[in-house]
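Participant: Everything below, folded, please.
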Amino acid sequence: MDNHRAVDNHSEQSRAAASASGCRRDDGGMVRRVVDALADLVVPRLCGGCGRPGLNWCAHCALLLADAPTAVQTRVPLVVPVYAVGPYTGPRRRAILELKEHGRVDLAAPLGRALADALRILDGWSELPMATSLVLIPAPTRKLSARRRGGDPVTAICRSAAAHLGSAVVVLPILTTSPWARDSAGLSASARSANLAGAIGIGGRGLREIATARAGDTAVVLVDDVVTTGATAAESIRVLDRAGIGVHLVLVIAAV
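Facilitator: Here you go, the predicted structure:
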């Protein structure tokens, strides 16, 4: 899409400006390095993908994360294409678990970059419609889970991706899950569908944000961290469609 190319140009200009500014004054750089070194003495940094000490995310794991997206056939049929950045294995799996279960909010950055790269590739493949803006809608999560994790990991990943893609990309966390919905872990595809039927709704952002997703020149992508059966995506698409929001594509970080 044209907005992706404009974003890339804008990002290059921003990096050039930041580089020039850094050449003029680097007073804060030494302070940050000292603070980081002291922090490492108290709580050593470990790579979120392999556990290697000294870095939040090492170059080797970054290379393994940089897969081209692949099409996914879900057990629950979906009316739109589904793509995954890669399989739910290795550094990708560990990063998702560290982010969701161990509070490694810093890992939203590499996962968000991988999501942004995948969106650029899918756009190049013409899997996204020509549009002036792109809306990323995070799959819903239970409020209790989000509270326990210190926030919604999928929304954090989407916002990180949007930062790479630029101002024409909007993140709309408008999907909610009813508190009576069970945790779907361990359920079959049919049981997951039954569990989520009527449990997903829209709320929290207001009519103006929803109107953005309804715009005719907007591409809408439903985003999740992991797809197992496709039940969550299917119910989310149904709810969004009922609200007049047409999803063009589902993109997940990992497929089981």
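Participant: rest of the way, CA atoms for contacts and neighbours
Facilitator: OK.
Participant: Might one say that Val171 is in contact with Ser133?
Facilitator: No - the pair Val171 and Ser133 does not pass the contact test of CA atoms under 8 Å, sitting 11.0 Å apart.
Participant: residue ranges of the helices in the stretch 151-256 of the chain, please?
Facilitator: Taking DSSP state H, counting those that start in this stretch as the criterion, the stretch 151-256 of the chain contains helices spanning 153-165, 189-196, 207-214, 231-242.
Participant: mind giving me a markdown table with those helices and columns for mean neighbour count and distance to Val31?
Facilitator: A markdown table is the format used below for the helices of the stretch 151-256 of the chain (neighbours: other CA atoms under 10 Å; distance: least, CA to CA, whole Å):
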| stretch | mean neighbour count | distance to Val31 |
| --- | --- | --- |
| helix 153-165 | 24 | 25 |
| helix 189-196 | 17 | 50 |
| helix 207-214 | 16 | 40 |
| helix 231-242 | 21 | 45 |
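Participant: need the ones you listed in TSV with distance to Thr176, can you?
Facilitator: Output for those, formatted as TSV (distance: least, CA to CA, whole Å):
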stretch	distance to Thr176
helix 153-165	12
helix 189-196	11
helix 207-214	14
helix 231-242	9
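Participant: ok, back up a step: between Val171 and Ser133, which contacts overlap?
Facilitator: Common neighbours of Val171 and Ser133 are not found (criterion: CA atoms under 8 Å, 6 or more residues apart in numbering).
Participant: sorry, back to before: and the helices of the stretch 151-256 of the chain: which comes nearest Leu97?
Facilitator: For Leu97, the closest of the helices of the stretch 151-256 of the chain is helix 153-165, at 10.2 Å, according to CA to CA.
Participant: Show residues contacting the closest one.
Facilitator: 4, 7-8, 11, 99-100, 105, 108-109, 111-116, 136, 138-139, 146, 169-171, 173, 223-225.
Participant: Are any of the residues you listed buried, and if so which?
Facilitator: Applying a neighbour-count criterion of 16 or more other CA atoms under 10 Å, the buried members of the contacts of helix 153-165 are 4, 7, 11, 99-100, 105, 108-109, 111-116, 136, 138-139, 169-171, 173, 223-225.
Participant: So which of the residues you listed sit within helices?
Facilitator: The members of the buried ones among the contacts of helix 153-165 that map onto helices under DSSP state H are 4, 7, 11, 99-100, 108-109, 111-116.
Participant: another one to check against the first:
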Amino acid sequence: MRANTVILKSPDEIDAMREAGRLSAKVLRILGEHAKPGVSTLELDELAEETIRSEGGIPAFKGYGGFPGSICASINDQIIHGIPSAKAILRDGDILSIDTGATVDGWVGDNAWTFPIGKVSDEKKKLLRVTEKCMWAGLDAARAGNHLGDIGHAIQSIAERAGFGVVRDYGGHGIGRDMHESPHIPNHGFRHWGLTLRVGMVLAIEPMINAGTHKFVTMPDGWLVCTKDGKPSAHFEKTVAITEDGPVVLTTEPDFKRPVSTESE
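Facilitator: Model (predicted):
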């Protein structure tokens, strides 16, 4: 793929991506059900790989750019790219962001969710609620004729109205046979700004929202990214296709029901 080349998918190709999306969503749901106090992120990683391979998929993350896990597991102030570890034991009151995906028949599904572990603080509850709303607002803005800035503006306006920080240097991306395709999708921006969205684009939209500052630091392992002020961060992501009939979310299971509205706090 040439840099900055957006690869449009045909209706048949979008249909072909649904299985990777379904399996990715299933894995994320199962991991959320198993994410409890006392469980290590390595145990969740092993469960993810087992589940993906049991249905004929390939863990999309494992080995990608040298990443060692099938999931990214990021706890509390860890924003993204946490490497699963036997030493990372979940505790009551944590929040855990799990980012994972599966490749099926050459197509990639990518999704993320942040789960409360046991009883969490009101601040963390609000952060999760607002970040999920940011994701749905971004997905709703993924319509032909809109612009990349419309997605970022929808996310940013909800997050900042709640008093939260929007991570600037990381964002969503195109997706297809490669996990990361053009375009890069900022989680901030202005209406009617940037690339015009077209039918056939398939995008992974993934707001990363911090309870405090938007600033971050990268840890010595070169992967893990944490909030600069030590406050918690949340991360939600789904893969969406832009069709003639509007946005169609691909990383869902057949009985999935959208749980929240995008109304502001």
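Participant: TM-score of the superposed pair?
Facilitator: These two chains, once laid on top of each other, score a TM-score of 0.27 by TM-score structural alignment, normalised by the length of the first structure; 129 aligned residues with a CA RMSD of 6.7 Å.
Participant: Nearest to Arg92 of the first structure among the helices of the stretch 151-256 of the first structure would be which one?
Facilitator: Taking CA to CA as the measure, the helices of the stretch 151-256 of the first structure were each checked against Arg92 of the first structure, and helix 153-165 came out nearest at 13.1 Å.
Participant: Please list all residues in contact with Ala108 of the first structure.
Facilitator: For Ala108 of the first structure, the residues meeting the contact criterion (CA under 8 Å, 6+ apart) are Leu99, Pro153, Ala156, Ile157, Ser160.
Participant: Next: Leu203 of the second structure.
Facilitator: Contacts here follow CA under 8 Å, 6+ apart; on that basis Leu203 of the second structure touches Gly172, His173, Gly174, Ile175, Thr239, Val240, Ala241.
Participant: Could you export these as a markdown table, including neighbour count?
Facilitator: Listed next are the contacts of Leu203 of the second structure as a markdown table, based on neighbours: other CA atoms under 10 Å:
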| residue | neighbour count |
| --- | --- |
| Gly172 | 23 |
| His173 | 19 |
| Gly174 | 24 |
| Ile175 | 27 |
| Thr239 | 31 |
| Val240 | 27 |
| Ala241 | 29 |
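Participant: Pick the one among the residues you listed closest to Val249 of the second structure.
Facilitator: Closest approach between these and Val249 of the second structure, by CA to CA: Val240, at 4.2 Å.
Participant: mind checking how far His4 of the first structure is from Leu119 of the first structure?
Facilitator: The span separating His4 of the first structure from Leu119 of the first structure equals 9 Å under the rule CA to CA, to the nearest Å.
Participant: Arg92 of the first structure too?
Facilitator: 17 Å.
Participant: now swap in Arg208 of the first structure and tell me
Facilitator: Taken as CA to CA, the spacing of Arg208 of the first structure relative to Leu119 of the first structure amounts to 25 Å.
Participant: got it, and His60 of the first structure?
Facilitator: Applying CA to CA to His60 of the first structure and Leu119 of the first structure gives a distance of 22 Å.
Participant: Next SSE downstream of the helix or strand encompassing Lys238 of the second structure?
Facilitator: Assigned by DSSP states H and E, Lys238 of the second structure falls within strand 238-243. The C-terminal neighbour of strand 238-243 of the second structure among helices and strands, as given by DSSP H and E, is strand 246-249.
Participant: which helices and strands does that following strand pack with?
Facilitator: When contacts are defined as 3 or more CA pairs under 8 Å, 6 or more residues apart in numbering; DSSP states H and E, strand 246-249 of the second structure sits against helix 122-140, strand 238-243.
Participant: closest to Thr218 of the second structure out of the ones you listed?
Facilitator: Each of these was scored for nearness to Thr218 of the second structure using CA to CA, and the closest is helix 122-140 (21.5 Å).
Participant: and Leu111 of the first structure, what does it touch?
Facilitator: Ala95, Ile157, Ser160, Ile253.
Participant: which residues in the stretch 101-250 of the second structure form helices?
Facilitator: Shown for the stretch 101-250 of the second structure, the helices assigned by DSSP H, counting those that start in this stretch span residues 122-140, 148-161.
Participant: tell me the angle of the last one relative to helix 122-140?
Facilitator: With axes from the mean of the first three to the mean of the last three CA atoms, to 10 degrees as the criterion, the two stretches helix 148-161 of the second structure and helix 122-140 enclose an angle of 160 degrees.
Participant: Helix 148-161 of the second structure - contacts with which helices or strands?
Facilitator: Under the contact criterion of 3+ CA pairs under 8 Å, 6+ apart, helix 148-161 of the second structure touches helix 122-140, strand 165-166, strand 181-185.
Participant: Could you do the longest one as well?
Facilitator: Helix 122-140 of the second structure sits against helix 148-161, strand 202-205, strand 208-210, strand 233-235, strand 246-249, with contacts defined as 3+ CA pairs under 8 Å, 6+ apart.
Participant: Quick check: closest non-adjacent residue to His184 of the second structure.
Facilitator: Spatial nearest neighbour of His184 of the second structure, chain neighbours left out: His173 (4.6 Å); criterion: CA to CA, 6 or more residues apart in numbering.
Participant: you'd agree the one you found is up against Ile151?
Facilitator: No - with contact defined as CA under 8 Å, His173 of the second structure does not reach Ile151; the gap is 11.8 Å.
Participant: Which neighbours do those two have in common?
Facilitator: Ile185.
Participant: now Val27 of the second structure: how far from Trp107 of the second structure?
Facilitator: For Val27 of the second structure, the distance to Trp107 of the second structure - CA to CA - is 16 Å.
Participant: Reformat the helices and strands packed on strand 246-249 of the second structure as CSV; add distance to Leu31 of the second structure.
Facilitator: Output for those, formatted as CSV (distance: least, CA to CA, whole Å):
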stretch, distance to Leu31 of the second structure
helix 122-140, 17
strand 238-243, 16
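Participant: so which of those is the most packed in?
Facilitator: Comparing these by mean neighbour count (mean count of other CA atoms under 10 Å), strand 238-243 comes out on top with a mean of 26.
Participant: Could you list every helix and strand in contact with that one?
Facilitator: For strand 238-243 of the second structure, the elements it packs on are strand 107-116, strand 202-205, strand 246-249, judged by 3+ CA pairs under 8 Å, 6+ apart.
Participant: Redo these as CSV? Include distance to Ile14 of the second structure.
Facilitator: Supplementary listing: those in CSV, determined by distance: least, CA to CA, whole Å:
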stretch, distance to Ile14 of the second structure
strand 107-116, 9
strand 202-205, 8
strand 246-249, 10
